[in-house]
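Engineer: What would the 3D arrangement of this be:
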Amino acid sequence: MTATSRQTSGKLAEDFSLRHLQAHGLRLLCRNWSCRSGELDLVMLDGDTVVFVEVRYRRHAAWGGALESVDLRKQQKLIKAAQLFLLKENRWARHPCRFDVVAIGATDGDAKPSWIRNAFDS
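Structural biologist: Sure, this is the predicted structure:
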C-alpha cells in the first residue's frame, strides 16, 4: 500500500469514526491537531468531558489488530500531545479528560468500528 492510499484510508477511517461518535452525541472540538509530540486525530466533547480519540484502521489482522497497535509508546505520545493541547487551548484545561480509541478493521468488506471509552489512563 502506498503512502497516498494509506493517507486516504486513514482519512476515511477518521471520517467514519467522526460520524459514529457524533451519532452518539459527541461534539467535535478539533481534528488532526498537531504538535511536536505528535497528532491528535479527533478531540471531542462528551458532555463536559474532553475526549482525545485515536482512530486506528487495520486492513488485515495479520500484523495485529487496530486496537493492539495503540501500545505503551503510542499512549505516551498521545498523553504528551493531549497535555500540550490543554496548555495551548486552556479553556478546556479544567474539564475532565479521557482517551478513547476507535478501532476499525475490515471484515468481509465492511468496516466495523469498535469504540473503546477510557482505553487507557494518563
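
Engineer: For the rest of this, base every contact and every neighbour count on C-alpha atoms.
Structural biologist: Fine.

Engineer: Distance of the residue nearest the centre of the chain relative to L87?
Structural biologist: Nearest residue to the geometric centre of the chain (Cα atoms, centre = their mean): E54, 1.6 Å. Separation of E54 from L87 (Cα to Cα, to the nearest Å) stands at 19 Å.

Engineer: before we move on, what about L72?
Structural biologist: On the measure of Cα to Cα, L72 and L87 end up 23 Å apart.

Engineer: For the chain, which segments are assigned as helices?
Structural biologist: Under the criterion DSSP state H, helices of the chain are mapped to 3-23, 72-88.

Engineer: Now tell me what touches the first one from outside.
Structural biologist: Meaning helix 3-23. With contacts defined as Cα atoms under 8 Å, 6 or more residues apart in numbering, helix 3-23 is touched by R27, L28, D41, L42, V55, R56, Y57, V102, I104, P113.

Engineer: and for comparison, fold this next one:
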Amino acid sequence: MKGADAEDRAEAHLGTLGRVIVARNYRIPGGEIDLVSREADGTLVFTEVRQRRGARFGSAAESVTARKLTLMQRAALAYLTRELGRDDLPCRLEVLTIDGSAAAGVLAVHPVE
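Structural biologist: Next up, the predicted model:
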C-alpha cells in the first residue's frame, strides 16, 4: 500500500503523544479517515496523513484540499454516529504531514480549524 509506511510512522508518532489508535483507514462511500485516535482525556482525533517525497508539486500540507477536508468531516461524523452511536463527543480533525521520505522526512501536525 502506497501510504502504509507514512501511516505507520504517523501512528508511532501519535503514540508518543500519549494517544491510543482506535481505528485505521476507516472508510465510508466518498470519504476516509487514515487514523482515529483517543487522547487521555477521551477526545477523539481524526487524522489525515499526507506525505510528499519532494516539493515539485508542493508540500504535503498543500496537497490537502477543501474538498478533502469536507470528505474527512463527513467520514468523522459517520464514525461517531455509526461506530459510537452519537455525534456529540469531544473530537477534532487534524492533518499530519511528512515532507520527505516516510521514515526520515519532516513530520508536522496541523489542526484543522
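
Engineer: Any idea what the TM-score is?
Structural biologist: Here the TM-score for the pair of chains, by TM-score structural alignment, normalised by the length of the second structure, is 0.89; 111 aligned residues with a Cα RMSD of 1.7 Å.

Engineer: follow-up on the earlier one: could you dump the helices of the first structure to CSV with distance to W63 of the first structure?
Structural biologist: Formatted as CSV, the helices of the first structure follow (distance: least, Cα to Cα, whole Å):
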stretch, distance to W63 of the first structure
helix 3-23, 15
helix 72-88, 16
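
Engineer: so which of those helices comes closest to H95 of the first structure?
Structural biologist: Taking Cα to Cα, helix 72-88 is the member of the helices of the first structure nearest to H95 of the first structure, at 9.6 Å.

Engineer: List the buried residues for the closest one?
Structural biologist: Residues of helix 72-88 of the first structure classed as buried by neighbour count (16 or more other Cα atoms under 10 Å): Q75, K77, L78, I79, K80, A81, A82, L84, F85, L86.

Engineer: Average separation of that helix from the aligned part of the second structure, please.
Structural biologist: Helix 72-88 of the first structure, aligned to the second structure and superposed, deviates on average by 0.7 Å (mean Cα distance after the TM-score superposition for the first structure).

Engineer: Read off where that helix ends up in the second structure.
Structural biologist: Taken onto the second structure by TM-score structural alignment, helix 72-88 of the first structure occupies residues 66-82 there.

Engineer: which residues are in contact with the matching stretch?
Structural biologist: So stretch 66-82 of the second structure is in contact with 26-28, 30-33, 46, 48, 86-87, 89, 93, going by Cα under 8 Å, 6+ apart.

Engineer: try 10 Å this time
Structural biologist: Stretch 66-82 of the second structure has contacts (Cα atoms under 10 Å, 6 or more residues apart in numbering) with 23, 26-34, 36, 44-48, 65, 83-89, 91-95, 112.

Engineer: ok, S37 of the second structure touching Y26?
Structural biologist: No. The criterion here is Cα atoms under 10 Å, and S37 of the second structure misses it with Y26 at 11.6 Å.

Engineer: neighbour count winner among the two?
Structural biologist: More crowded of S37 of the second structure and Y26, by other Cα atoms under 10 Å: S37, with 22 against 16.

Engineer: Contacts only, for that one.
Structural biologist: 11, 14-15, 18-24, 43-47, 91.

Engineer: Which of these are buried? Put it as a PyMOL command.
Structural biologist: Selection of buried members from the contacts of S37 of the second structure for PyMOL, criterion 16+ other Cα under 10 Å:
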select buried, resi 11+14+19+20+21+24+44+45+46+47+91
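
Engineer: Just the contacts of S37 of the second structure: which are in strands?
Structural biologist: V20, I21, V22, A23, R24, L44, V45, F46, T47, C91 (DSSP state E).

Engineer: Out of those, give me the two with the largest separation.
Structural biologist: Within those (distances taken as Cα to Cα), the two that end up farthest apart are R24 and C91, at 16.1 Å.
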